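Enquirer: Following is a predicted model, sequence given first.
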Amino acid sequence: MNVFFNALVPVVLLITLGHLFRRWNFPGPEFWPQAERFTYYVLFPAMLVYKLGQAHMAPSVYADVAVLVGATLASMTLILAIIQRFWRWSGSVFSSVFQGATRFNSYVALAAGGMLLGDEGLALTAIVVAIMVPMLNLLCIVMFSLTTAGQRIQFLPVLRMIITNPLIVGSLLGITWSYFELGFHPLLAGTLGPLSSLALPMGLMTVGAGLQLNVLRGASMLFVTSSILKLLVMPVIAAGIGYVLGFELLLVQVMILLAALPTATSAYILARQLGGDAPLMAGIISGQTLLAVVTIPLMLSLLW
């Protein structure tokens, strides 16, 4: 347990620091939205290209990742469908609970993957992110279309958002770079290296700056249900599938980590865009981020 706390404490401190800076209005009201954009469009793609471009993964790894991710998401979807059959939430509510119970924060994933598992773990985490994010987004679109009656879903804008996601683009470019063994010219490495070093701390601070703690007042059973499924049930399912099917230990560890993470901040944008319950989604995002400080070390110590 101490190993996990020691590795994850810097993650928590950076998130807390970002939240405090925003509350103190430092360095200014316009800084954090622009910092988030810069991190999303520049720093993280640069890090993914640089780290993945230096990694050398066997082709079978990608197939293993796809199978493990697909089986885990299918299991979670089945559980949520059974719960919905009994509780019969509205479509907008269920779609937000579904996102909260299945999606994960990519910034925290990459930061924690690197701190806990080193460069090889970071590279594998990036590959899982590159495969899992499109799967999750497409799955969420399907769930929105099936459960939100009378709401016309605009598929093309969302699909465009998935295809142009900088994290996915950066991951695919890095994987291609590695596959063709292009290497990095010293000038290119000298540029991407410092940008990569900035990505994780800036990304975590922008996560903290985006927390909306005021929405946690009067947390509902919907929030509790979504959080239990995401922070406790999903990592157990990922571990069970990974260990039973005999996947490589590092891959199983990465999948457990991602399954144990709080839901993605971008889930709020998707909820607004597709007619979900946006206020509920905001509460789930912020609440899970706080709960994960306790649940992540617990789940990793039990399942790793």
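Expert: Structure received.

Enquirer: from here on, contacts and neighbour counts on C-alpha atoms
Expert: OK.

Enquirer: Helices along the stretch 101-250 of the chain, start to end?
Expert: Taking DSSP state H, counting those that start in this stretch, the helices of the stretch 101-250 of the chain run over residues 106-147, 155-163, 166-179, 186-209, 221-228, 234-244, 249-260.

Enquirer: here comes the other one, which I'd like you to weigh against the first:
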Amino acid sequence: MDLVAHLYAALNVTLPLLLILLAGIVFRRIRLVDEHFVATGNRLVFKVALPCLLFLSVAGRSTGESINVTLVVFGLVATLLSVLLVWWIAPFIVDKPKRGVFTHIAFRGNMGIIGLALCVNAFGDDIIAMAAVYLAFVTVLYNVSAVLLLSNSRSMLLINLVKNPLIVAILLGGLWSYWQVPLPDIVNLSLGYLAQLTLPLALVCIGASLEWQSLKANHKQALAAVSLKLVILPTVIVVCAILFGIEGDALGVLFLMMATPTAAAAYVMSHQMTPYGNLAAEVITLSTLLSPISVTLGLVVLNYMSLI
């Protein structure tokens, strides 16, 4: 397979997602959707559609098939070290009051929506279980880190984690898989219909929620965060993973999860807990639009080197 073929295969993974994102932008501009639709759609994805997808993905496979211990442990350690690294360099880029927000938006990726979509497009439906278990563990670390970075209060940390619908869905799916209880066909089909809403609705909402007006004020800080999120951190982590012996589908999942654009949840938390929500919105905008390029190049390199 030559370089052109690798490029074509990688673009097949990323371009469909970009086109749906662009459709969301167009729908917003022609007023086919509005802010209320975006807010409602995001809640529907986060609280219903995506949890259904994750539950079915984990519950439908054996526990041993779903868990790649090496991948999960490496991902957790890599995420934690990424947080510490960005926290350390942040004062050289932003003012001290923005340190927590900058760290948050530079490491927190949109794994639950774009990450899973990339994994499925690249490796097929069979990869969902591995990616979902990875997502479950790293999501816990994401939320713990976010609360620690953005707030001085720790009292609500455990409650927020327990109430997270993604974590709850994956834990329930894991228990269901462990007990080996078959899902009734009616339940399986009904949850499947809801799960199918996840990708198109989420991507349309992300595209429709992109904001351009605030990019001028903090564009240097935003570009620094995007560079860390899309290029520097994924590159360092993947190189370390290769040296550690991770390869094949596990390496592909690790790269695609680490290379995802900044999650929309980062804006919600930053906006609610700090006065610097605009910086988060800028980084989400830029990283979402640029990620197809960085992900495509990364897939081309990994495929060309026969690592995935």
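Expert: Yep, it's here. All values derive from a computational prediction rather than experimental measurement.

Enquirer: TM between them?
Expert: Here the TM-score for the pair of chains, by TM-score structural alignment, normalised by the length of the first structure, is 0.89; 296 aligned residues with a CA RMSD of 2.2 Å.

Enquirer: before we move on, back to that, just the helices of the stretch 101-250 of the first structure: most buried one?
Expert: Compared across these, helix 249-260 shows the largest average neighbour count, a mean of 24 (mean count of other CA atoms under 10 Å).

Enquirer: got a list of contacts for the next helix or strand after that helix?
Expert: Later in the chain than helix 249-260 of the first structure, the nearest helix or strand by DSSP states H and E is helix 266-274. Residues lying outside helix 266-274 of the first structure but in contact with it, judged by CA atoms under 8 Å, 6 or more residues apart in numbering, are 95-96, 99-100, 103, 144, 151, 153-154, 276-278, 281-282, 285.

Enquirer: what's the answer for stretch 29-36 of the second structure, then?
Expert: 27, 28, 208, 209.

Enquirer: Please compute how far it lies from its chain's middle.
Expert: 25 Å (CA atoms, centre = their mean, to the nearest Å).

Enquirer: residues near residue 73 of the second structure, how many?
Expert: By the criterion of other CA atoms under 10 Å, residue 73 of the second structure has 14 neighbours.

Enquirer: what's the counterpart of it in the first structure?
Expert: Correspondence of residue 73 of the second structure to the first structure, assessed by TM-score structural alignment: residue 67.

Enquirer: And the helix or strand hosting its match, what does it pack against?
Expert: Element membership of residue 67 of the first structure [criterion: DSSP H and E] is helix 59-87. Contacts defined by 3 or more CA pairs under 8 Å, 6 or more residues apart in numbering; DSSP states H and E place helix 59-87 of the first structure against helix 91-102, helix 106-147, helix 234-244, helix 249-260.

Enquirer: Which residues outside the first one are in contact with it?
Expert: Helix 91-102 of the first structure is contacted by residues 73, 76-77, 80, 84, 136, 140, 143-144, 147-149, 222-223, 225-231, 234, 259, 262-264, 267, 271, 275-278, 280-281, 284-285 when judged by CA under 8 Å, 6+ apart.

Enquirer: thinking again about what came up before, would you check how far apart the match of residue 73 of the second structure and residue 253 of the first structure are?
Expert: 15 Å (CA to CA, to the nearest Å).

Enquirer: now do residue 132 of the first structure
Expert: Applying CA to CA to residue 132 of the first structure and residue 253 of the first structure gives a distance of 15 Å.

Enquirer: got it, and residue 19 of the first structure?
Expert: For residue 19 of the first structure, the distance to residue 253 of the first structure - CA to CA - is 29 Å.

Enquirer: same deal with residue 56 of the first structure?
Expert: 19 Å.

Enquirer: With residue 273 of the first structure instead?
Expert: In terms of CA to CA, residue 273 of the first structure sits 33 Å off from residue 253 of the first structure.

Enquirer: go on, residue 289 of the first structure?
Expert: For residue 289 of the first structure, the distance to residue 253 of the first structure - CA to CA - is 20 Å.

Enquirer: before we move on, the earlier item: just so I know, which of the helices and strands packed on helix 59-87 of the first structure lies nearest residue 297 of the first structure?
Expert: With CA to CA as the measure, helix 249-260 is the member of those nearest residue 297 of the first structure (9.3 Å).

Enquirer: The closest one vs the second structure, mean deviation?
Expert: Overlaying the second structure shows helix 249-260 of the first structure at a mean distance of 1.2 Å from the equivalent residues (mean CA distance after the TM-score superposition for the first structure).
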